[in-house]
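K.L.:
make a model of this:
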Amino acid sequence: MALSHRLAPLALLLTLVGCSDPSPASVDASASDASDASDVSAPVDTPDARASSPVDPALFDCRARAMIPARASTVPFACGTDPTCRTPQVMGHRGAGGSFGFIAPEDTLSAYRAGIALGIEYVETDPRPTMDGVLVNIHDDTVDRTTDGTGAVDQMTFEQVRALHIRADGLAGDFSCERVPTLREILETCRGRVIVVIDANKTDRVDLLVQAIREADAVDSVVFSTSSIDKVRRALAMEPRIRAHIRPDTVAAIAQQLDMLAPVVPAIVELRRADVRAGASIVHARGSRVATDIFGEDAVAAIRGDTSLYLNAFNEGADIVQSDRPSQVLDALRRASRR
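P.N.:
Next comes the predicted model:
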């Protein structure tokens, strides 16, 4: 696929990404700090490198729908939920890349199979309930952008949502069979192969989220991610084995939220990109790990044709980064001998 078909203006792109979006200040810092990665080397990203999928689509697209790839990551699976594991790890936004991805349609089973095949350690999800209480995985509150239908998810039945076809936007591979998946289907696909990050910010139905985790026998394969400490507490009250992933929105809030959860130590503390340098030492001193979104780096690296930016977050103290281009992050880590 030509780069021009996937590359939106930077300002527009940063309004599309869906988790803890980077602030303009953090994007500017990411761009200006490219030289900070001088202590490690990274590959140069070119349009030719993005012209096709970094892994064979037959491993994850509709032709592979009866097969789940074997875990390709070299990092021990248990490291994904161990707050003391400091190996650099990679999270795929909405599976294997969201609004800036180029591998598989976001939030689909193909995207999660692709994440497994790529060798990343985490895949992010976006569960929200339909009108009849089925947790489906779709980022937006409507089906308009990612399917051939229209309407609000919470005003549609599961049957109505399931009947829609996923937009593939010219991606390499066969995605004709793709439909909006349920959270349980994703958990059953990923269980034991990649850690599923359950973004609980799109619904208050914590009971449905915990139920899906239990029904899929996936407690050891998930982290429960939300900016709401109340939701974390509710989930832990229902299922104490669940690992927490909290999201303090300021450096000052890090210790406050950790204190609120004590004696539970979250598996992951997600910080705003601009807070990593100041906040990482606080998180590490409390026995947990730092995750951050690097969507700003995704955009600037693609525009500049240089992936050295991907190493900045790790150099500043992050242990896990979430990217729309996880294959590029993995490649940068491998070439820098960090993996």
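
K.L.:
rest of the way, CA atoms for contacts and neighbours
P.N.:
Will do.

K.L.:
now Ala31. Nearest residue, chain neighbours left out?
P.N.:
Val300 (6.5 Å; Cα to Cα, 6 or more residues apart in numbering).

K.L.:
what do you get for Ala299?
P.N.:
Leu10 (6.2 Å).

K.L.:
was I right about that neighbour contacting Glu297?
P.N.:
No. Look at Leu10 against Glu297 with Cα atoms under 8 Å: they stay out of range, at 10.5 Å.

K.L.:
buried residues in the helix or strand encompassing Val276, which are they?
P.N.:
Val276 is part of helix 276-285, with elements assigned from DSSP states H and E. Buried residues in helix 276-285, counted by 16 or more other Cα atoms under 10 Å: 276-277, 279-284.

K.L.:
looking at these, which is nearest Asp331?
P.N.:
Val276 (22.1 Å; Cα to Cα).

K.L.:
show the contacting residues for that closest one.
P.N.:
By Cα atoms under 8 Å, 6 or more residues apart in numbering, the residues touching Val276 are 290, 292, 313, 316-318.

K.L.:
quick one: which of those residues is nearest Ile268?
P.N.:
Closest to Ile268, out of all of the contacts of Val276 and judged by Cα to Cα, is Val290, at 6.0 Å.

K.L.:
so what's the residue count around that closest one?
P.N.:
For Val290, the neighbour count with other Cα atoms under 10 Å is 28.

K.L.:
and what of Glu185?
P.N.:
Glu185 - counted by other Cα under 10 Å - has 16 other residues nearby.

K.L.:
what helices or strands is the helix or strand it falls within leaning on?
P.N.:
Using DSSP H and E, Glu185 falls within helix 183-190. Counting contacts by 3 or more Cα pairs under 8 Å, 6 or more residues apart in numbering; DSSP states H and E, helix 183-190 packs against helix 109-118, strand 135-137, helix 206-215.

K.L.:
next up, for comparison:
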Amino acid sequence: MTFTRPYFLLLLGLLILGSAHAQPAISAHRGSSLVAPENTLATFRTALKMPVGYLEIDVRTTKDGHLVILHDGLLDRTTTGTGPVQNLTLAEVKQLSAGKGFGEKFNGERVPTLNEVCQLLRDWNKTHTQKVNLYVDCKAVLPKPLVDELAAFDLLTDAVFYGSDAFLESLKQVSPTAKLMPSLRNADELPGKMQQLQPYAFDVRWASLTPELVQQIHAHGIRVFSDALGFFENAEQYLKAARLGVDVIQTDYVLRVSQALKEMK
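P.N.:
I've put the predicted structure just below:
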């Protein structure tokens, strides 16, 4: 029997992805931020004890060029500081509490550096059989220092990078084998982004998930990540994503997702 090229790609993609993922992996959004302050070592330590495949982190750069983990460009919401983090040196950032809103127990938490998070994850992976990888949201960082820090801790190969298409393209120039994950709003964007970036995965909007779109992406051997945040954080939605074949569910409720998937299994 002779297969046409599109059919062959479809078959190959489904075989690869179908065998690799019995059910979705879970990504801890900014760590387990419901039980500890987001993007802190405290929350990452907590999340590592949960059934997660990825820790999602947001990387920004201080005035003196250090890479830190902070979602917002401004310090105001999550720390005792004010203004843009890019206007402060690392020493100044480290004077601030990153436990804002979580009571006295977390007053001593500080904005972590990427280096500190990498050390934590490297040490965890050395002593646990179930490896956890980084989901890196590249907020404000240059590709080379980001790549260099992850490579120093042997975390580059399995890290997944989310960011603007322009950033991901520049990252690919520095690290051709980096696992890129651009956003995808609809199927119309698929051909152009595949040609430009050759992505490892797509971050697909939850509301855009359909059987046809997931199958189309998988047919090219590309994975599907999606954020079950806000309105979609419930068991019905988690199970829907699992049935669609979503590869990674990102969530603020790791244990809730895990329990729903167990019941499905």
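
K.L.:
TM-score for this pair?
P.N.:
Once superposed, the chains reach a TM-score of 0.82 (TM-score structural alignment, normalised by the length of the second structure), with 240 aligned residues with a Cα RMSD of 2.2 Å.

K.L.:
ok, the aligned residue in the second structure for Asp293 of the first structure - contacts?
P.N.:
Counting by TM-score structural alignment, Asp293 of the first structure lines up with Asp227 in the second structure. By Cα under 8 Å, 6+ apart, Asp227 of the second structure lies in contact with 203-206, 249-251.

K.L.:
now the strands for the second structure?
P.N.:
Along the second structure, counting by DSSP state E, strands occupy 25-28, 54-61, 67-69, 133-138, 160-162, 179-181, 183-184, 201-204, 223-227, 248-251.

K.L.:
got a markdown table for the ones you listed, with distance to Thr127 of the second structure too?
P.N.:
What follows is the strands of the second structure, written out as a markdown table (distance: least, Cα to Cα, whole Å):
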| stretch | distance to Thr127 of the second structure |
| --- | --- |
| strand 25-28 | 20 |
| strand 54-61 | 17 |
| strand 67-69 | 24 |
| strand 133-138 | 14 |
| strand 160-162 | 22 |
| strand 179-181 | 25 |
| strand 183-184 | 33 |
| strand 201-204 | 28 |
| strand 223-227 | 27 |
| strand 248-251 | 24 |
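
K.L.:
next one: the equivalent of Gly279 of the first structure over in the second structure from His21 of the second structure, what distance?
P.N.:
Matched by TM-score structural alignment, Gly279 of the first structure corresponds to Leu213 in the second structure. With the distance defined as Cα to Cα, to the nearest Å, Leu213 of the second structure ends up 17 Å from His21 of the second structure.

K.L.:
quick one: the nearest residue to the match of Gly279 of the first structure once chain neighbours are set aside from Asp247 of the second structure, how far?
P.N.:
Closest residue in space to Leu213 of the second structure, ignoring its immediate chain neighbours: Ala187 at 6.4 Å, by Cα to Cα, 6+ apart. Distance of Ala187 of the second structure to Asp247 of the second structure, given as Cα to Cα: 17 Å.

K.L.:
among the two, which residue is more densely surrounded?
P.N.:
Counting neighbours by other Cα under 10 Å for Ala187 of the second structure and for Asp247 shows that Asp247 has the greater number, 24 against 14.

K.L.:
the first structure: which residue goes with the more buried one?
P.N.:
Applying TM-score structural alignment, one finds that Asp247 of the second structure aligns to Asp319 in the first structure.

K.L.:
in the second structure, point out the residues matching the one helix or strand Ser26 of the first structure maps to.
P.N.:
According to DSSP H and E, Ser26 of the first structure maps onto helix 24-32. Counterpart in the second structure of helix 24-32 of the first structure, with TM-score structural alignment as the criterion, is absent.

K.L.:
can you give the distance from that helix to the centre of its chain?
P.N.:
From the chain centre to the centre of helix 24-32 of the first structure is a distance of 21 Å (Cα atoms, centre = their mean, to the nearest Å).

K.L.:
show me what that helix is in contact with.
P.N.:
Around helix 24-32 of the first structure, the neighbours that count as contacts under Cα under 8 Å, 6+ apart are 273-274, 296-297, 300, 309, 312.

K.L.:
same question for stretch 220-240 of the first structure.
P.N.:
81, 187, 190-192, 194-201, 204, 206-207, 210, 213, 241-248, 257, 260-261, 267.

K.L.:
give me the buried subset of those residues.
P.N.:
For the contacts of stretch 220-240 of the first structure, buried by 16+ other Cα under 10 Å: 81, 187, 190-192, 194-201, 206, 210, 213, 242-248, 257, 261, 267.

K.L.:
about what we covered before: gap between the match of Asp247 of the second structure and Asp148 of the first structure?
P.N.:
Counting by Cα to Cα, the gap from Asp319 of the first structure to Asp148 of the first structure is 38 Å.

K.L.:
list the contacts for the residue nearest to the spatial centre of the second structure?
P.N.:
In the second structure, the centroid-proximal residue (Cα atoms, centre = their mean) is Tyr135; its distance is 2.7 Å. Applying Cα under 8 Å, 6+ apart, we find Tyr135 of the second structure in contact with 27, 54-57, 159-162.

K.L.:
tell me which of the residues you listed are still there in the first structure?
P.N.:
For the contacts of Tyr135 of the second structure, the aligned pairs still in contact in the first structure (both residues aligned by TM-score structural alignment, their matches' Cα atoms under 8 Å) are 54-57, 159-162.

K.L.:
mind putting these into a markdown table with neighbour count?
P.N.:
Listed next are these as a markdown table, based on neighbours: other Cα atoms under 10 Å:
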| residue | neighbour count |
| --- | --- |
| Tyr54 | 26 |
| Leu55 | 26 |
| Glu56 | 25 |
| Ile57 | 26 |
| Ala159 | 22 |
| Val160 | 21 |
| Phe161 | 24 |
| Tyr162 | 23 |
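
K.L.:
what do we get in the second structure for Ala96 of the first structure?
P.N.:
By TM-score structural alignment, Ala96 of the first structure lines up with Ser32 in the second structure.

K.L.:
wait, that match touches Pro51, no?
P.N.:
No. With contact taken as Cα under 8 Å, Ser32 of the second structure and Pro51 are classed as non-touching, separated by 11.3 Å.

K.L.:
between those two, tell me which one has more neighbours.
P.N.:
Per other Cα under 10 Å, whichever of Ser32 of the second structure and Pro51 has more neighbours is Ser32, with 28 against 18.
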